[in-house]
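Asks: quick one, what's the 3D model for this:
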Amino acid sequence: MSPNVRLSRAVAGTAAAALLALISACGLSAEEPDAQAAPSTEPIVIGMSLPLSGPVADRAKPGMEGYQYWVDELNAQGGLLGRKVELKVLDDSFDQQTAINDYTRLISQDKVDLLLGTFSSDLNVAVAPVAERYKYAYVQPSGGADEIFARNFKYLFFAQPATTQKLPDRFVDLIAAMPAAERPKTLALVQLDDPNTTQAADLFGERLGKLGVKTVYDKTYAPDTANFDTIANAIKQAKPDLVINGSIAGDGVSLIRSFQKIGFSPQQLYQLNTPTDPGFPKAIGASNTEGIFTYLAWSPEATYPSNTGFVAGYTKQFGAAPSEDAANSYTAGQVLATAVKAVGKLDQTAIADWLHQNKVDTIVGPLGWDATGRPQGDMLLGQFQGGKIKIVGPESAATSKDILFVKPGWK
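Replies: Below is the predicted model:
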């Protein structure tokens, strides 16, 4: 080796050492880009895992479409931070462990830039701790069971107006306003085994019980329950005036079909989730929806500024009006994008801090959160009238002033 080569390497080594010393003195890491470097032009990747197969796939599909419409709209407006946005979507098949594995992979292996949530309390109660452990902001579109928020996570946010804790409010207030002699006397509770639906059933039973409504049947069924004939017959024998069904998807349809088969029609029927599926009227017969109560996080008739454009744009892109699942996904996207734009960088802690300190205008109205990620609003009370869900509570948002207190029999 020539002396000149040795000298050159020595000089280079000295220069490199000097450069590292300079970097260190400036508070930078040798592995980190200079703050003055040109901003990245790579797409921002948002990861999620959804139950695209399995027992609630029919609800996950429009939910996925809601996310996709949000991204398409966002990219048409220039993306986020001047970068295009891409979704990386995995399928958890409505299995908790798969969902945990998927989100762990998205964060630690795929190193996605941002996260958006999955569907149902059952999955989110398992996934929220993963996002918290890795300190990723986690905006979930559905899953309002209070136990998810009781852990006081910093990075968790629910993109609906209220959690399960407040879900019974509108309906129970309606029953309380009825003359005592006209209120239902007996109640049947039948719910899928999910943190949201089982908590809701307990709350309905407790609060209606205080009004003198006696629970005469209470059954929790497994997510893979396919035949509801036995349950329907047991409810019929209990002769309840009011049935509250904590359903999620097709399970609510199956229960009604079993009621129809055995000729049992309660005076009042309240179902969670299932009635908001666009295919619900066709599944049980449009005339048979009349009088069924449900709750709503979102309404296509709501007058919030971004809602009209969402309904029109989604309908044009997918050839059908959005469902509540699609709206919930879009709302979660609105929340995340607003926070990212506000902080101006992909900083998970800054995003979470901003959301705790600010409200976001969405298609379900202004959303704000407490320290646990619980939203601070209220749900709407809906009832099928004339083949469509009408808002019957609160009065300020009502699209119908009439309420059917006795559900017509099946046709």
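Asks: CA only for contacts and neighbour counts going forward, please
Replies: Will do.
Asks: remind me, longest helix of this structure?
Replies: Secondary structure of the chain per DSSP state H: the longest helix is helix 3-25.
Asks: the strands in the chain, which residues?
Replies: Using DSSP state E, the strands found in the chain span residues 44-50, 85-91, 114-115, 138-140, 156-158, 186-192, 214-221, 242-246, 268-271, 293-296, 360-362, 365-367, 380-385, 388-393.
Asks: the longest one packs against which elements?
Replies: When you say that, I think you mean strand 214-221. strand 186-192, helix 195-209, helix 229-238 (3 or more CA pairs under 8 Å, 6 or more residues apart in numbering; DSSP states H and E).
Asks: do the same with the last one
Replies: Packing partners of strand 388-393 (3+ CA pairs under 8 Å, 6+ apart): strand 380-385.
Asks: now the angle from the strand it packs on to strand 388-393?
Replies: 140 degrees (axes from the mean of the first three to the mean of the last three CA atoms, to 10 degrees).
Asks: buried stuff in stretch 133-149?
Replies: Within stretch 133-149, the residues that count as buried by 16 or more other CA atoms under 10 Å are 135-146, 148-149.
Asks: quick one more, to check against the first:
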Amino acid sequence: MTKHANYLKLCIFIFMPALLFFFISGTDLKAQSETKPMVFGVSLDLSGSYKVMSQMQKNGFLLWQKHVNEQGGILGRPVEVIINDNKGSLEVLYDHYSRMLADPEIEFVFCPYSSSQTGKVAELFERYKVPVLASGASAPSLWDRGYKYLFGLYSPADKYSQGFLEIMSMNNRKRLAMFHSRDIFSSGAAHGARVWAERLGMDILIFDSVEDEPHSYDQAVDKAQSAEASVMMMFGYLDSSILMREAIFRADWSPDAYYATVGPVSNEYYNTLKDLAEDTFSTAIWKYHSNLIYPGVHRFNADFINNYNQEPSYHAAAAYAAGQLMAQALNRAGSVNYTQLRDILEKMESFSIIGRYGVNHRGQQIRHVAFITQWQNGELEIVWPSNLSTASPRIEYGQR
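Replies: Model (predicted):
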């Protein structure tokens, strides 16, 4: 009995440290697993033609990461956003998303900036059955393809100019010249404007596309001027909005109003054109206003300025909002379950810093309302809707 007891004591003496090490290590591994970061990946064009808007989106994603981690993360886990630069290459973009979606360490992805880039990789979201919010895309055709895992975040492009056209109609400016770039966003925005203008009984004198060459913009202005259009509209991105405004100046023409999508809401537009930027109308998915009551909007605006020394554009706000809504959906789901999360995003009615969220059965956004803006005296003012306007719209370029 004594010999057996001594043997037992010897075994305990030898193996107890190993057992304790295993127990402690196992506990640590479990704790590490429970606090493993929830990783989101995104590929943005940070050095190509969309670099201005993409840099804003990058900063928006990173600020959301900072804020959500300060609040305890999502489902008790810290959040990490991995950002890649696709340099404007669709091949690099596709490779980035193929790798991210196949990587078990990356649980979610955000959309790239632009409808063209989103359209390039949307089929990957379907293949991997990962729900994604379109934080930088709004071409209506994206939701004509039967996707089940792509959800619109803000107003579709075909509704961008509705507020502007209402302003023109109410001021009896109904002779329109419409031009658009040849990508799916610009084309979708232009065709939507055409439908809405026809409903308002406006005269569409010219409806045409332009090539990405300066002389094409000069030709477009010549056509509009010859047709005696009173309103010039350009559907495209930053470069096209600048090129068309410069062509109007070279022609020594003063239409009653000039409207362009995307570009004019950025400071880059005003910094490039200076006084020529004055009076340009555009559509802003979001613009900060002290009267906004959306959750987190005032903190977002203040912290963005403090962190990046510039005011956020709607591109930054949209990126941040995508993070907000994903966090809301995940907290409702209570776990990382793609099927459950997809169903929640399809049915969820909610708010983010850019306004209301709610989609139809195709995943297209139907609740969000955009602003119409205009550059006035060096400030980007909200001129529609009237309940949030910071200034009245100014019309008639040549009479000021």
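Asks: can you put the buried residues of stretch 133-149 of the first structure in a markdown table and add distance to Leu52 of the first structure?
Replies: Shown next, in a markdown table, are those (distance: CA to CA, whole Å):
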| residue | distance to Leu52 of the first structure |
| --- | --- |
| Lys135 | 26 |
| Tyr136 | 23 |
| Ala137 | 23 |
| Tyr138 | 20 |
| Val139 | 19 |
| Gln140 | 16 |
| Pro141 | 15 |
| Ser142 | 15 |
| Gly143 | 16 |
| Gly144 | 20 |
| Ala145 | 21 |
| Asp146 | 25 |
| Ile148 | 22 |
| Phe149 | 25 |
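Asks: look up how far Gly355 of the second structure lies from the nearest residue to His289 of the second structure once chain neighbours are set aside.
Replies: Once flanking residues are discounted, His289 of the second structure sits nearest to Leu388: 7.8 Å by CA to CA, 6 or more residues apart in numbering. The spacing between Leu388 of the second structure and Gly355 of the second structure, counted by CA to CA, to the nearest Å, is 13 Å.
Asks: comparing those two, which shows the higher neighbour count?
Replies: Using other CA atoms under 10 Å as the criterion, Leu388 of the second structure and Gly355 rank with Gly355 on top: 21 against 14.
Asks: counterpart of the more buried one in the first structure?
Replies: With TM-score structural alignment as the criterion, the equivalent of Gly355 of the second structure in the first structure is Gly365.
Asks: just the buried residues of stretch 133-149 of the first structure: which are in helices?
Replies: Checking these against DSSP H, those in helices are 146, 148-149.
Asks: closest to Ser121 of the first structure out of the strands of the first structure?
Replies: The closest of these to Ser121 of the first structure is strand 138-140. By CA to CA, the value is 9.6 Å.
Asks: corresponding residues in the second structure for that closest one?
Replies: Going by TM-score structural alignment: strand 138-140 of the first structure matches residues 132-134.
Asks: give me the mean distance between the matching stretch and the first structure.
Replies: In the superposition with the first structure, the average deviation recorded for stretch 132-134 of the second structure is 1.0 Å (mean CA distance after the TM-score superposition for the first structure).
Asks: next, count neighbours for Met202 of the second structure.
Replies: 18.
Asks: and it, what does it touch?
Replies: 169, 174-176 (CA atoms under 8 Å, 6 or more residues apart in numbering).
Asks: including distance to Ser254 of the first structure, could the strands of the first structure go into TSV?
Replies: Shown next, in TSV, are the strands of the first structure (distance: least, CA to CA, whole Å):
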stretch	distance to Ser254 of the first structure
strand 44-50	23
strand 85-91	25
strand 114-115	34
strand 138-140	27
strand 156-158	29
strand 186-192	12
strand 214-221	12
strand 242-246	11
strand 268-271	12
strand 293-296	17
strand 360-362	34
strand 365-367	33
strand 380-385	18
strand 388-393	20
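Asks: wait, Pro408 of the first structure touches Thr289, no?
Replies: No - with contact defined as CA atoms under 8 Å, Pro408 of the first structure does not count as touching Thr289 (9.1 Å).
Asks: ok, the two, which is more surrounded?
Replies: Thr289 (26 against 17).
Asks: quick one: map that one onto the second structure.
Replies: Using TM-score structural alignment, Thr289 of the first structure sits opposite Ala277 in the second structure.
Asks: which stretches of the stretch 301-400 of the second structure form helices?
Replies: Assigned by DSSP state H, counting those that start in this stretch, the stretch 301-400 of the second structure shows helices spanning 314-333, 338-347.
Asks: can you report how many residues lie near Ser386 of the second structure?
Replies: So Ser386 of the second structure, with other CA under 10 Å, has 12 neighbours.
Asks: revised request: answer the last question for Phe94 of the first structure.
Replies: The number of residues packed near Phe94 of the first structure is 24, by other CA under 10 Å.
Asks: the match of Gly355 of the second structure: what's it in contact with?
Replies: Neighbours of Gly365 of the first structure in contact, by CA under 8 Å, 6+ apart: Tyr304.
Asks: for the one 5 residues further on, same thing?
Replies: Each residue near Asp370 of the first structure by CA under 8 Å, 6+ apart is listed here: 356, 376.
Asks: quick one on the thing from earlier: so which of the helices of the stretch 301-400 of the second structure is the most packed in?
Replies: helix 314-333 (a mean of 23; mean count of other CA atoms under 10 Å).
Asks: return the list of helices and strands in contact with it.
Replies: Using 3+ CA pairs under 8 Å, 6+ apart, helix 314-333 of the second structure is in contact with helix 51-70, strand 132-134, helix 338-347, strand 350-352.
Asks: what comes up buried for the first one?
Replies: Right, helix 51-70 of the second structure. Buried residues in helix 51-70 of the second structure (16+ other CA under 10 Å): 51-69.
Asks: how about it, aligned to which bit of the first structure?
Replies: Using TM-score structural alignment, helix 51-70 of the second structure corresponds to residues 57-76 of the first structure.
Asks: quick one: the matching stretch to the second structure mean distance?
Replies: Averaged out, stretch 57-76 of the first structure is 1.2 Å away (mean CA distance after the TM-score superposition for the first structure).
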